[in-house]
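My questions concern the predicted model and sequence given below.
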Amino acid sequence: MPSSPNRVREMLSRYLLPHRGLVRSLVFLLLASNGLQLLTPRILRTFVDTARSDSPLDEVTYVGLLFLGVSIVHQVLAIGARYVSEKLAWTATNQLREDLAMHCLRLDMSFHNKRTPGEMIERVDGDVGHLANFFSQFMVRVLGSILLLIGVLVLLYTIDWRIGAAMSVYALVTLFGLAVLRNTAVPAWKQAREANAGLFGFLEEHLSGTEDIRANGGQANSMNLLYHHAASDCARNGRRA
C-alpha cells in the first residue's frame, strides 16, 4: 500500500495537473501579492524618513500615493488569488466527486447494506466538500504564508544577519510544533468525520421513515438514538478542536 505522502502526491497530480492554467495563475498571484506585502513596509519606512527629513511636500506626497497604490494593488491580487483558489478547488473536487460516486456504484451490495443513504451522501459530498475547503485554504493561507515567511526571513538577513538567524530558529521550532500537533489532530479529525457521517445517516433514515416511526410508537426511542448520535458527534468534534 503506498505511503500517505505518495497518495497525496498522486491525488494532486491527478486532479490538479489537468488545470495547469489555474495553478500557474494562482502561483503568480500569490507571488505578486506576497511581494507587494513585503514591499509595503519598506515604502512606509521611506515615507516616514522622508517626512522627518524636511523633504519637499511633493516628494512626501509621491511616497504616500505610492504606498496607497501598492496597498490597493495588493488587495486586488489577494482577492484574485482567493477567487482562483476557490475555482481550482471546486473544479478539482467535482471531478473527485464523480470518481468517488462511480467507485461506490461499483461496490457490492454488501457494502451498501451496511451503510445508510445519508452516510453515503455525507461521505461522497460532505467529505469532498471539506477537501475543497482544504485546497482553497491551503493554497491561499498555508502556501502564501510559507512564501511570505521566506520573504520576511530574506529581508531580515539583509538588515541584520543576527535577527534573521534568530527568527529562522524560531520559525523552525514553530514548524516542528505544528508537525507534532498535526500528528495528534489527524486521528481526531477522522473520528469526527465518522461521527458526522453516522449522524447524517441516522437523520436521513429516520426522517424518511417518520410515518412508520409514529405508527409504531417509536418516537421516544428515535429521540434517544438522536441524543446518542449528537452527543457522540459533539464529543468527537470537541476532541478535534
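Arrived safely, thanks for sending.

Only C-alpha atoms from now on, for both contacts and neighbour counts.
Noted.

in the one helix or strand residue 28 maps to, what's buried?
Residue 28 is part of helix 20-52 when elements are defined by DSSP states H and E. By neighbour count with 16 or more other CA atoms under 10 Å, helix 20-52 contains the buried residues 22-23, 26-27, 29-38, 40, 43-44, 46-47, 50-51.

try stretch 114-122
Quick answer for stretch 114-122 (16+ other CA under 10 Å): 116-122.

quick revisit: and the helix holding residue 28, what does it pack against?
On a contact count with 3 or more CA pairs under 8 Å, 6 or more residues apart in numbering; DSSP states H and E, helix 20-52 meets helix 57-105, helix 143-159.

Check it against this one:
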Amino acid sequence: MAFNSYKKDENTVTAGKAATLSRLFSYLLSYKKQIVGVLFIMGFCVMVNLLNPLIMEAAVDDYISAGNFPGLLRLILFAVVINLLMVAGIKIRMYVMAKVCNSILVTIRQELYVHIQTLDFQFFDSRPTGKILARIIGDINSLKDVLSNCVTTLIPDFITISAVAVIMFVKDVRLAAAALVSLPLMAAGIWYIQTHSHERWQIHRKKSSNLNAFVHEDLSGIRIIQSFGAEEETMDTFRDLTKQHRDSFVNAVRLNDAVGPVIDLCWAIGLFSLYFVGLVVLGPGRVSVGTFLAFG
C-alpha cells in the first residue's frame, strides 16, 4: 500500500529558480539556428515597438501641425508596413518556438521515462500511480509554458521596457521621471503577487496530484468498490477532492489576476503625473502634443 495516499499532500523540495531555469534553457542549445532566428525577429519587433511612439510624435508635431499631409501619408504608410512586418514576425516567432518547445518536451519526457526505469521499488510503493502520472504529464507541460513564455514574452518585454525608459530620459528627464514615478510601486506589486501566487499554485499542483491519484485508483479498483457497495463513500471522497482542487485553483487565480489591475493603476498614476508635470509644473505650451502622446 502506498504511504503517500491521495488524502495526503506530497512533501516537495523546492529547487533554486536560477538552477532550474539554467538547466531548462540548456535544452535550447540543440536548436541554435532556430533560436538565432527567433532572436533576430525579436530584435526587429522590439525596434518597431520603440519606433511607434516616435512616429506618432513626428506625425502630430512635424506633419499635422504644419499641414504637410503628403508627408503624413508617407509616414502612415511606413508605419503600416513595419507594423504588418512585425505582426508577421510575431506569428513566425510563435510558430518556431512552438515547434522547438514541443521537441524539447519530447526529449524531456523520454529522459524522464528512462530515469523512472532506474528507480527502486520504494519509489513506486511510497506514492500512488496517479501522482506519478500527474508529475510526468502535468509538470512537464508547465515546463513548455515556461520555455515559450520566457523567449516569446518575458525577454522582449523586458528589453522593450528598458529601451523605452532610456529613450524617454534622453528626450526629457523631467517627463520621463514623471511617467515612470509609479514603476517602483508596480515592481513591488508584481513581486508580491508572483511570490505568493507561486506558493498557491504549488498547493494547487498538490491537490491536482491527489485528485489524479484517487481517480486512477478508483477506476483500476472499480470492481472491488462495487463488490463492497462503497459507491456512496467513494463519491463523497471524490466530491471532497474536487472541492479542494477547485478551491485551490480559485485561490491561486484570484491573486494571479490582480496583476492586470496593479498595472492599470500604476499606468494611471504615471499618466496623471506626466500631464501634471507637463501642464502645471513646466507650464502650457512647453511640451508639444506629440511628446505627450509619445510619453503616454
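Thanks, I have the structure now. What you see is a predicted model, and the numbers here were worked out from it, not measured in a lab.

So after superposing, what's the score?
After superposition, the two chains reach a TM-score (TM-score structural alignment, normalised by the length of structure 1) of 0.88; 240 aligned residues with a CA RMSD of 2.3 Å.

so what's residue 244 of structure 2 up against?
residue 207 (CA atoms under 8 Å, 6 or more residues apart in numbering).

Give the aligned equivalent of it in structure 1.
Under the alignment (TM-score structural alignment), residue 244 of structure 2 pairs with residue 232 of structure 1.

Can you tell me the element its match falls in?
Residue 232 of structure 1 belongs to helix 219-240, assigned by DSSP H and E.

That helix: how far from the chain's middle?
Taking CA atoms, centre = their mean, to the nearest Å, one finds the center of helix 219-240 of structure 1 at 27 Å from the center of the full chain.

With structure 2 overlaid, report how far it is off on average.
Here helix 219-240 of structure 1, set against structure 2 after superposition, deviates by a mean of 1.4 Å using mean CA distance after the TM-score superposition for structure 1.

What residues of that helix count as buried?
222, 226, 229-230, 232-233, 236-237, 240.

go on, stretch 139-152 of structure 2?
Per 16+ other CA under 10 Å, stretch 139-152 of structure 2 contains these buried residues: 140, 143-144, 146-148, 151-152.

In structure 1, which residues correspond to it?
Mapping stretch 139-152 of structure 2 onto structure 1 (TM-score structural alignment) gives residues 127-140.

now what about that stretch, what contacts it?
Contacts of stretch 127-140 of structure 1 (CA under 8 Å, 6+ apart): 30, 81-82, 85-86, 88-90, 92-93, 96-97, 193.

Equivalent analysis for stretch 187-201 of structure 1, please.
By CA under 8 Å, 6+ apart, stretch 187-201 of structure 1 touches 115-120, 122-123, 127, 226, 229-230, 232-233, 236-237, 239-240.

That stretch maps to which residues in structure 2?
With TM-score structural alignment as the criterion, stretch 187-201 of structure 1 aligns to 199-213.

compared with structure 1, how much does that stretch deviate?
Looks like 1.3 Å for stretch 199-213 of structure 2 (mean CA distance after the TM-score superposition for structure 1).

what distance separates that stretch from the middle of the whole chain?
For stretch 199-213 of structure 2, the distance to the chain centre is 20 Å (CA atoms, centre = their mean).

same thing with stretch 23-34 of structure 2?
19 Å.

Show me what counts as buried in that stretch.
In stretch 23-34 of structure 2, counting by 16+ other CA under 10 Å, buried: 24, 27-28, 34.

from memory residue 136 of structure 2 sits against residue 109, does it?
Yes. The pair residue 136 of structure 2 / residue 109 is scored as a contact, 7.3 Å apart, by CA atoms under 8 Å.

For the equivalent of residue 46 of structure 2 over in structure 1, list the residues it contacts.
Residue pairing (TM-score structural alignment): residue 46 of structure 2 is matched to residue 34 of structure 1. Residues in contact with residue 34 of structure 1 (CA under 8 Å, 6+ apart) are 144, 147-148.

Next, find the distance separating residue 34 of structure 1 from residue 153 of structure 1.
According to CA to CA, to the nearest Å, residue 34 of structure 1 and residue 153 of structure 1 sit 13 Å apart.

How about residue 136 of structure 1?
In terms of CA to CA, residue 136 of structure 1 sits 25 Å off from residue 153 of structure 1.

Fine, thanks again, bye for now.
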